[in-house]
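**Q** structure for the following, please:
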Amino acid sequence: MNQALREMGKALAKARYVYASAGNVSMRHEGETMLITASGSDLASLQLDDVGICSFDGTWRGRRKPSKEWRMHGVCYETWADVGAVIHATPFYATWLGCMNEQEDLSGLFVEAMYYLRRIERVPYLDPGSEELAEAVGEAIRRGNILLLENHGVLIAETSLNEAWAALETLEMAAKMVVLAQVSGSTMNQVDEAKQEAFLRSERYKPAHPLHQQMEGGR
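**A** Next comes the predicted model:
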């Protein structure tokens, strides 16, 4: 699993979804613990020592202390049993969208958005690593697994690293479409909600997302 986090760090850097020492990644580990990147890590070149084990209450072991954002990662795992990985990144267009006052519905823009972007929440700016931010994330993550952290970046909680990556790419694609449409003054078409629901219930697409099912039906 350590290697999986290292590979994800490289992928995030290569796609320019993180910069400098921004961003952090974690995976659910044994019991009430997670593997998480260390504080100040360069995700583009993670070493073995750059990943440690941290409990949801902040107790950790490893050669380097965990990211200061461990609290908001931990609350995602505590809230939903199906969450297996969390990515905090700063993709350009999604971060831009989080800095704008307008709230856009992204789920009806294209097929993948219908699946991955149905549950997006916004979290007002609070200092990175603070207990206040973790509390706000804890409230928002009950309603949506993709969070736009205003003036900060994005947080994605998913069933696996692969699903988190897919959601992140879908989010950035949709955000780019919205931002460019606004800049150019274009009007975008949306698939209406009834057609979205019908499509997701049909046999022509993958089954309902397990995390979304859990959110809809309660824990």
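**Q** please count neighbours and contacts with C-alpha atoms only from this point.
**A** Noted.
**Q** the residue nearest in space to the middle of the chain sits in which helix or strand?
**A** Central residue of the chain (Cα atoms, centre = their mean): Ile156, 1.1 Å from the mean position. Assigned by DSSP states H and E, Ile156 belongs to strand 153-158.
**Q** I'd like the structure of this one too, to check against the first:
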Amino acid sequence: MEQELEKKLEQAIWVAHSLFDRNKTNGSSANLSFIHNDKIYISGSGTCFGTLKKTEFSIVDFSGKRYNEVKPSKELPLHKIFYEKNHKVRAIVHIHSFYSVIFSCLDGENTIPKYTPYLEMKLGKIGVIPYAPPGTEELFALFAERADEKRGYLLKNHGQLVGGGDIIKAFYGAEELEESAKVAWYLREKNVSLLP
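**A** Next up is the predicted model:
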């Protein structure tokens, strides 16, 4: 296995295990991917971040051709659309982390309030994608219609989808989105208004 691919796989495994071990995801509900040599390496269908292995990545090109026997996550089209909409994104993390899900369930198009500067510094504006059931053509169509050059999205009543230049940067973005959501939810519960 070539050295660059090996490093990307090792980083992806570390990200998955770190998110699982710190309760940012559970069961088999999350997925991640990265691009290598114009192919998408995405965690396989039904895999768990807590036990994810290098052999559990599906390898798919942008036309949909598969290069191994691992069935890709059903959210593969979301990843593919994200890569096509923002060519700077080379890796994606999709998790159903607690506070991000809370904000994804709130009414309206509002995203996470900017109490601290870090979310905007690390991710920029967060997009909101209307609800459609996970893994459906309806969701993929809504994402294709709404996605642009943003690096972070809340999928309504679903969770977060964050991209970056590599898997570590996508991980940092996902972490910042969740922490910003946690701070905002705490302050909302305390009825703290936005600072000037």
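**Q** overall similarity of the pair, as a TM-score.
**A** With the length set by TM-score structural alignment, normalised by the length of structure 2, the two chains reach a TM-score of 0.88; 188 aligned residues with a Cα RMSD of 1.7 Å.
**Q** how much space between the counterpart of the residue nearest to the centre of structure 1 in structure 2 and Asn110 of structure 2?
**A** Counting by TM-score structural alignment, Ile156 of structure 1 corresponds to Val162 in structure 2. Computed as Cα to Cα, to the nearest Å, the Val162 of structure 2 to Asn110 of structure 2 distance reads 17 Å.
**Q** for the residue in structure 1 sticking out farthest from the centre, give me its contacts.
**A** Here structure 1 reaches farthest from its C-alpha mean at Gly185, the gap being 28.6 Å by Cα atoms, centre = their mean. By Cα atoms under 8 Å, 6 or more residues apart in numbering, no residues touch Gly185 of structure 1.
**Q** that one -> structure 2?
**A** By TM-score structural alignment, Gly185 of structure 1 lines up with Asn191.
**Q** so that match versus Ala184 of structure 2, what's the distance?
**A** Distance from Asn191 of structure 2 to Ala184 of structure 2, by Cα to Cα: 10 Å.
**Q** residue in structure 1 matching Ala144 of structure 2?
**A** Alignment note (TM-score structural alignment): Ala144 of structure 2 maps to Gly138 of structure 1.
**Q** how about its match: what's its closest non-neighbour residue?
**A** Of all residues not flanking Gly138 of structure 1 in the chain, Val75 sits nearest, at 5.7 Å (Cα to Cα, 6 or more residues apart in numbering).
**Q** and what of His79 of structure 2?
**A** His79 of structure 2's closest residue in space is Ile92 (Cα to Cα, 6+ apart), at 6.8 Å.
**Q** rewinding a little: before we move on, which element is the match of Ala144 of structure 2 in?
**A** helix 131-140.
**Q** that helix vs structure 2, average offset?
**A** Compared with structure 2 after fitting, helix 131-140 of structure 1 deviates on average by 2.1 Å (mean Cα distance after the TM-score superposition for structure 1).
**Q** now whichever helix or strand comes after that helix on structure 2. Mean distance?
**A** Going down the chain from helix 131-140 of structure 1, the next helix or strand is strand 146-149, by DSSP H and E. Comparison of strand 146-149 of structure 1 with structure 2 after fitting gives an average deviation of 0.6 Å (mean Cα distance after the TM-score superposition for structure 1).
**Q** for strand 146-149 of structure 1, name the packing helices and strands.
**A** helix 92-99, strand 120-123, strand 153-158 (3 or more Cα pairs under 8 Å, 6 or more residues apart in numbering; DSSP states H and E).
**Q** the second one vs structure 2, mean deviation?
**A** For strand 120-123 of structure 1, the mean distance to aligned residues of structure 2 following superposition is 0.6 Å (mean Cα distance after the TM-score superposition for structure 1).
**Q** in structure 2, what range does that strand match?
**A** So strand 120-123 of structure 1 sits over residues 126-129 in structure 2, by TM-score structural alignment.
**Q** what does the longest one give?
**A** In the comparison with structure 2, helix 92-99 of structure 1 aligns to the range 98-105 (TM-score structural alignment).
**Q** any residues touching stretch 59-79 of structure 1, and which ones?
**A** 24, 26, 28, 34, 36-40, 49-58, 83-84, 86, 128-131, 133-135, 137-138, 141-142, 157.
**Q** structure 2: matching residues for that stretch?
**A** If you align by TM-score structural alignment, stretch 59-79 of structure 1 falls on residues 65-85 of structure 2.
**Q** mind listing what Met27 of structure 1 touches?
**A** 1, 5, 34-36, 84-86, 160-161.
**Q** how about a cut-off of 6 Å?
**A** 34-35, 84-85 (Cα atoms under 6 Å, 6 or more residues apart in numbering).
**Q** all helices for structure 2, in order.
**A** 3-21, 76-85, 98-105, 118-122, 137-146, 167-189 (DSSP state H).
**Q** quick one: the shortest one to structure 1 mean distance?
**A** Aligned to structure 1 and superposed, helix 118-122 of structure 2 gives a mean residue distance of 1.9 Å (mean Cα distance after the TM-score superposition for structure 1).
**Q** likewise for the longest one?
**A** When structure 1 is overlaid, helix 167-189 of structure 2 sits 1.3 Å from its aligned residues on average, using mean Cα distance after the TM-score superposition for structure 1.
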